[in-house]
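Asker: Build the 3D model from these lines:
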Amino acid sequence: MNEIPSANRQIARATGTIMFAILFGQLAGLARGIIVARIFGASAELDAFLTSNRVSETLFLLVAGGALSSAFIPAFTSLLVKKENRNAWRLASSIANLILLGISLLGLLAAWFAPQIVRYALAPGFSSDPYLFKLTVSLLRVQLISVLFFGIGGLIIGILNSHQIFFIPALTPAAYQVGIIFGAVFLTPYMGIHGLAWGVVIGAFLYLALQVPVLIRLFAKERQKPGFTSFYHFSMGLANKDVREVIFLMAPRLLGVAVVQLNFWVNTWLASRMTEGSVTGIYYGFSLMLMAQAIIAQSAAMAVMPTFSAQHALGQKDEMRASLAASLRGVIFLAVPASVGLMLLRQPLVALLYQRGEFDERSVQ
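Answerer: Take a look at the predicted model:
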């Protein structure tokens, strides 16, 4: 039982580290939102950009984002704590190959059927405006490039978190926001709203590139361990029980992510039929809500997952229950006042943050 306080302290330290990094990322996202709102306001062009961004974001989350990491980390960590490093890296290699194949196929299909996706599934209200419809399709196709970078970057986050490396992976959202800010400031004067779309691609590249030096250092340490063979194997590994376990674990999480994304798609679908700027208004409202969620709940979830996985693999059920209870208490302690504050200060907060430039009082409402 003396391991329980140690595990809880480890979770608390990791949560604090991740919370700081995520806070930095959220501040970068806030800066991005302010800059973009100042330039475009709640305009039809920004509606088109935010609508098109929904497709690449959904593909990332379904294939290589939250669904994969929540399934990959337990299986990968279990192999590491059992000292089965060779099998662990075979698993990571197979999952990387599956991600590249899956995202490439889905991305190509989404690009090919982009007009149908926008017309029937995402924003039917845009069909009445040929310019807005074509703009949304064009922006969607550009942003699909980002999914490849996000896919591999998401897997690397799982690998690093399994090795209790949290800070740099938690900074990746900030790197993504920096790319969009670069697009807004330096590309939109020449490319218009397409500058934002290419900013998304640049941000996705930075999301991946930020982690590469840390991964290389991890590889160097792994090479020194006895029994090391190779990090990469050109195989899908579908016959590998560990790969099948990850796919099996993904199923319920995949359903959860799909339901959340369906909610966003429905909101966008409905907003596309409303007045100009409705998609933008919904986006900024959700962004403020999700900011608090990311800082509090997401940081805790990222921190506890590797510890839970290790405790489960070692059969430490009492320690796992204690760690879960401590984590939930911390999340509730921070989340309740944050929720109340957002409800009470919703209008002055939106006005304070975004009401400038092209984002006028009507946009705030």
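Asker: contacts and neighbour counts: CA atoms only from here.
Answerer: OK.
Asker: The residue nearest to Lys317 when sequence neighbours are not counted sits in which helix or strand?
Answerer: Distances taken as Cα to Cα, 6 or more residues apart in numbering place Gln311 nearest to Lys317, at 6.9 Å, with adjacent residues excluded. Assigned by DSSP states H and E, Gln311 belongs to helix 299-313.
Asker: And that helix, what does it pack against?
Answerer: Applying 3 or more Cα pairs under 8 Å, 6 or more residues apart in numbering; DSSP states H and E, one finds that helix 299-313 contacts helix 3-40, helix 66-81, helix 146-162, helix 317-344.
Asker: Following up with a second sequence; could you model it the same way so I can compare the two?
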Amino acid sequence: MKKTSRLSRVSLLLFFFFGLGKLVAIVRTVIIGRQFGLSAELDVFNAANNLPDLLFALISGGALAIAFIPVLSETLAKEGRESAWKLFSRIANLAFLVTAVLALVISVFAKPLVGWELGVAPGFSTEQQVLAVQLMRLNLVATLIFSISGLVIAGLHANQHFLLPAIAPLVYDGGRIFGAIVLAPSVGYRIAGIQLPAFNMGIHGLVYGVIIGAALHLLIQVPGLIKHKFKWFASLNLKDQSVRNVLRLMGPRLVNMVFIQLFFLAQDNLASRLPEGSLTALSFGWWIQQVPQTMIGTAIATALLPTLSDHIAAGDQAAFKNTIERSLKVMIAVSLPIAMILSLASLPLIEVAFKYSFGESQMILRATQAFLVGLLGHNIVDLCVRSFFARQRPREPLAISALGFLINLGLAIALMRWLSFGGIALANSLSYSIQGLLLIVMLNRQLPEKFRLRGALVRGGLSACLAGLSIWLVMTVISIPVSALMLALAAIVIGALAGAIPIWKDIRMLVHL
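Answerer: Model prediction:
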């Protein structure tokens, strides 16, 4: 019997903690949803997050972290831990300074950035725009903390330490839950017989919860830094070759992230012109799609990047290709049935979780279904982008991302005329599906052998059909005198069991990545 590989163990560890994180996030989202509903106030909160989120993604989130890990791994292997931490310190110092300057600029110009016709939310009323400015400025405090915390994750990943970075999102959500149940409400929650205090901060309490969560996100990782003998150096040294290599890789990735985040700004711009609740429906629908996307695509791709970087450093192209191919097969086989299951069985879960009306729950379901069309595309993009960065070839993902943004925006403007906010979500899915396909084609051209994915596509498609048929039979044809929630849960279990039959080989492959 084969032993579970290290890469598989890391993937399963991340799968577990990302899954646990999504369960905690469900609690957080349900609490916030019940507290504020599909309200104009929550629309403002979601819109106010966009520019701070963009800043984090560009400086120390997806842009810098993905560019950082291959160079940091190489420095650690060739020059030792002290040189690696010296490089880390220089990049972290630079990231914090740049984030601070840009946060100050956004804070000063927050009002025109919100109200401008091409800005965050020109369709909001004057009162909503004033509130959005206040919340955006508060959110920038959390962004400053994340400018360091995001890089700490990359530093620990380069040292093959994944546990504490996986726990960090849990404590972040803990801070946000604290904001939602203690700081925001006027009447305190009662949990396990204990009456919690209430600070009556309203929507501002959610933002203070975000700041508390960001601080916890950083602090929980400190023991990992101590374990790996972290040393901080008060240095920038832009002339250092390793720093230059990180910045060289970061440039295209930064532009890539700009295109990704610009669409979310455009999405909120477009949704602010639609009926009330549209923006929040998109936010919740995106979040539901992110549950399987994070557990499958992000977990595998995160675990893979240091390993792929090691294969490239060793010149082992065959191992590089085989590792990606096995991961793609797992993603394809699992993503298709999961998208089908969630699309068909989510409505009762949404109704019960949020206690919304049938019409409001249908709004969230429509957004969720449209986003789930692109689940596989998102997972493939996650993996392929990291594959290119492991090869230190950032330009190909940049070109595909630019094309994807244009497709995304054009389709969103066209489809929202007929499908309202559902058209915006569907445009996102179609764009990512096209990007994933193009990235696979471009990777194929650079490898000694092409990927063999046809069998996984057939098995995944068959699995989705069996799962969908099973759910339809349980929820529509078979009459069982139980609640809609129990029927939906039973349908999900039966659909998952039926869908697992054709892809059992691919599920087992996850153990031997």
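Asker: Would you give the TM-score for this superposition?
Answerer: TM-score for the superposed chains, counting by TM-score structural alignment, normalised by the length of the first structure: 0.91, backed by 345 aligned residues with a Cα RMSD of 1.6 Å.
Asker: before we move on, the earlier item: could you check the angle the helix holding Gln311 of the first structure makes with helix 146-162?
Answerer: Angle, helix 299-313 of the first structure to helix 146-162, by axes from the mean of the first three to the mean of the last three Cα atoms, to 10 degrees: 60 degrees.
Asker: close enough to count as contact, the residue nearest to Lys317 of the first structure and Asp318?
Answerer: No: in terms of Cα atoms under 8 Å, Gln311 of the first structure does not count as a neighbour of Asp318; the distance is 9.1 Å.
Asker: And the helices in the stretch 151-300 of the second structure?
Answerer: With DSSP state H, counting those that start in this stretch, the ranges of helices along the stretch 151-300 of the second structure come out as 163-178, 203-219, 222-227, 241-271, 278-293, 299-313.
Asker: Same list (the ones you listed) but as JSON lines, adding mean neighbour count.
Answerer: Output for these, formatted as JSON lines (neighbours: other Cα atoms under 10 Å):
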{"stretch": "helix 163-178", "mean neighbour count": "22"}
{"stretch": "helix 203-219", "mean neighbour count": "23"}
{"stretch": "helix 222-227", "mean neighbour count": "14"}
{"stretch": "helix 241-271", "mean neighbour count": "20"}
{"stretch": "helix 278-293", "mean neighbour count": "23"}
{"stretch": "helix 299-313", "mean neighbour count": "23"}
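Asker: among those, which is nearest Ala234 of the second structure?
Answerer: Using Cα to Cα as the criterion, the shortest distance between Ala234 of the second structure and the helices of the stretch 151-300 of the second structure is 14.4 Å, found for helix 241-271.
Asker: That closest one - contacts with which helices or strands?
Answerer: Where contact means 3+ Cα pairs under 8 Å, 6+ apart, helix 241-271 of the second structure is packed against helix 50-59, helix 62-79, helix 81-108, helix 278-293, helix 395-419.
Asker: ok so, going back, have a look at how far, on average, the helix holding Gln311 of the first structure is from the second structure.
Answerer: Taken over the aligned residues, the distance from helix 299-313 of the first structure to the second structure averages 0.9 Å (mean Cα distance after the TM-score superposition for the first structure).
Asker: quick one: the corresponding residue of the first structure for Ala121 of the second structure and Gln365 of the first structure, what's the gap?
Answerer: Taking TM-score structural alignment, the alignment pairs Ala121 of the second structure with Ala123 from the first structure. Here the distance between Ala123 of the first structure and Gln365 of the first structure works out to 22 Å (Cα to Cα, to the nearest Å).
Asker: now Ala175 of the first structure
Answerer: In this structure, Ala175 of the first structure lies at 30 Å from Gln365 of the first structure, with Cα to Cα as the measure.
Asker: any idea how far Ser70 of the first structure is from Arg38 of the first structure?
Answerer: Here Arg38 of the first structure is placed at a distance of 37 Å from Ser70 of the first structure (Cα to Cα).
Asker: and the two? which has more neighbours close in?
Answerer: Here Arg38 of the first structure and Ser70 are compared on neighbour count by other Cα atoms under 10 Å; more neighbours surround Ser70, at 21 against 17.
Asker: List the contacts of that one.
Answerer: Contacts were defined as Cα atoms under 8 Å, 6 or more residues apart in numbering; by that measure Ser70 of the first structure touches Met250, Arg253, Met305.
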